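> A predicted structure for the sequence below; I have some questions about it.
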Amino acid sequence: NPKYLKKSAKRLAKLQKDLSRKQKGSNNRKKAKIKVAPSNYASSQLCSDCGNQSSQTKDLSCRTYICPVCGMIMDRDINASKNLLKLAI
């Protein structure tokens, strides 16, 4: 009977659609995993090369980070972004 065939075809299409969303690797399953840095994480005070924590960068008018241990000189925002990237990985 075509009535039952049509009903079964619709049900099969729905089940296949649901199954495709549940498969690993499907675009519908991919979600970003977000890691949030702790609020007390001193990303702009840590040297991205040696890991030394410097208190000189607590002053926000100082825009360059100079590590007293290894001598690295870098913009403080870039240094902070490198530290946050290391934390995320």
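Received, thanks. Residues are numbered from 1 along each chain as shown.

> CA atoms for contacts and neighbours, from now on please.
Will do.

> List the buried residues of stretch 82-89.
Judged by neighbour count using 16 or more other Cα atoms under 10 Å, the buried positions of stretch 82-89 are Lys82, Asn83, Leu84.

> Adding secondary structure and distance to Gln16, write those out as TSV.
Below are those laid out as TSV (DSSP: H, G, I helix; E, B strand; the rest coil; distance: Cα to Cα, whole Å):
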residue	secondary structure	distance to Gln16
Lys82	helix	44
Asn83	helix	45
Leu84	helix	41
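
> Against that first model, consider the following:
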Amino acid sequence: MGPEAASGKGRVAAYTVNHQQWIPGFEPPYLVAMIELADEPDVRIVSNVVGVDPDQVAIGQEVEVWFEQWDDVWLPLFRPVKGESA
């Protein structure tokens, strides 16, 4: 067992739109989603979908990872694959 490179691609398996500001810096509305990884569909990660209007997200939509730095931590966020729409 060891680390392995991944494509960074996935699909939205489930999501919710949060309208309450729970975390400073996360202005509502924002999406919290369960992402099914393309390389290993049994592996899912909970993250945010960014760069898209909440009404434009759908179950099964293809997304790709995008990393955002917060202090000394890089957060894996997801955004729709270019050209993909709900």
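Here it is on my side, so go on. Please read all numbers here as calculations on a predicted model, not as lab measurements.

> Overlay the chains and give the TM-score.
Remark: TM-score between the superposed chains equals 0.24 [TM-score structural alignment, normalised by the length of the second structure]; 39 aligned residues with a Cα RMSD of 4.0 Å.

> Looking at the buried residues of stretch 82-89 of the first structure, which is nearest Arg11 of the first structure?
Leu84 (48.2 Å; Cα to Cα).

> other SSEs contacting the lengthiest helix in the first structure?
Longest helix of the first structure, by residue count under DSSP state H: helix 2-22. Here helix 2-22 of the first structure touches no other helix or strand, going by 3 or more Cα pairs under 8 Å, 6 or more residues apart in numbering; DSSP states H and E.

> Downstream of that helix, the next helix or strand is which one?
The helix or strand immediately downstream of helix 2-22 of the first structure is strand 64-66, counting by DSSP states H and E.

> other SSEs contacting that next one?
Judged by 3+ Cα pairs under 8 Å, 6+ apart, the packing partners of strand 64-66 of the first structure are strand 73-75, helix 76-88.

> close enough to count as contact, Gln69 of the second structure and Leu77?
No - contact criterion Cα atoms under 8 Å: Gln69 of the second structure and Leu77 do not qualify, at 10.3 Å.
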